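Participant: Can you look at this prediction? I've put the sequence above it.
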Amino acid sequence: MKRLSNLTLQYYQLLLLFNIAATILWTAIFIFDSIPVNAVSFFVPKSIGYLSAVALHYYSYEDSYFYFRNAGYSIWRIIISAFVVDVLVYLLLISLSFIVRTCLH
């Protein structure tokens, strides 16, 4: 399990810059009341952003996937594990932005 978590964080690090940009964008949109507050407005944009980052990385750096495959884990398992980490970070930021939003109003 420790090996999978290390591989997940290594993979997530490759997508980190794109995911930070998407998270900051959607958190700012949420803070400034540009979207209604519901589960769809939280997870659909984040899912689209994450899948776009995975597709861009897969297209650009296809040879790096051999490293993850040779480690003995399925690339889909690593992608899903990294998505779970990304969603947890996103939920933390949304919770903090909700506190900021209530303080501003």
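Facilitator: Nice, I can see it.

Participant: From here on, just use CA atoms for contacts and neighbour counts.
Facilitator: Fine.

Participant: Number of residues surrounding residue 90?
Facilitator: Counted with other Cα atoms under 10 Å, the neighbours of residue 90 add up to 22.

Participant: for it, helix, strand, or coil?
Facilitator: helix (DSSP: H, G, I helix; E, B strand; the rest coil).

Participant: Structure two is appended below for comparative analysis:
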Amino acid sequence: MTINMICIYFLLRGEVNVVGSYVLKVLSYGLIIGFQHYNYNANKAFFYFRNAGYGIDKLYLYALTCDALAYGVLLSLLKLFKYWVSVF
């Protein structure tokens, strides 16, 4: 959520466009995955999910996909709000 708010802040200030904000999101995803890979041993981390039958790759894929979709919805609502403010 922190990266979402930072991207929206820069988007509102006009420093990046929508495509640029998604590029920042993809870079943040890379940092998250790199940090996890660098600091934690894959055999010791997330053993609760592995015991339940979920793979680490799928866990990251689902979480980051949900985050990207939530960010898209948030951007859509923001654009709609800005449009309605300009109309009234």
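Facilitator: All right, it came through fine. This is a predicted model, so every value here is computed, not measured.

Participant: which ones are touching the residue at minimal distance from the centre of the first structure?
Facilitator: In the first structure, the centroid-proximal residue (Cα atoms, centre = their mean) is residue 86; its distance is 3.4 Å. With contacts taken as Cα atoms under 8 Å, 6 or more residues apart in numbering, residue 86 of the first structure has the following neighbours: 12, 19.

Participant: Could you check which helix or strand contains it?
Facilitator: helix 75-104 (DSSP states H and E).

Participant: just how off-centre is that helix within its chain?
Facilitator: Counting by Cα atoms, centre = their mean, to the nearest Å, helix 75-104 of the first structure is centred 7 Å from the centre of its parent chain.

Participant: what does stretch 47-67 of the first structure give?
Facilitator: For stretch 47-67 of the first structure, the distance to the chain centre is 12 Å (Cα atoms, centre = their mean).
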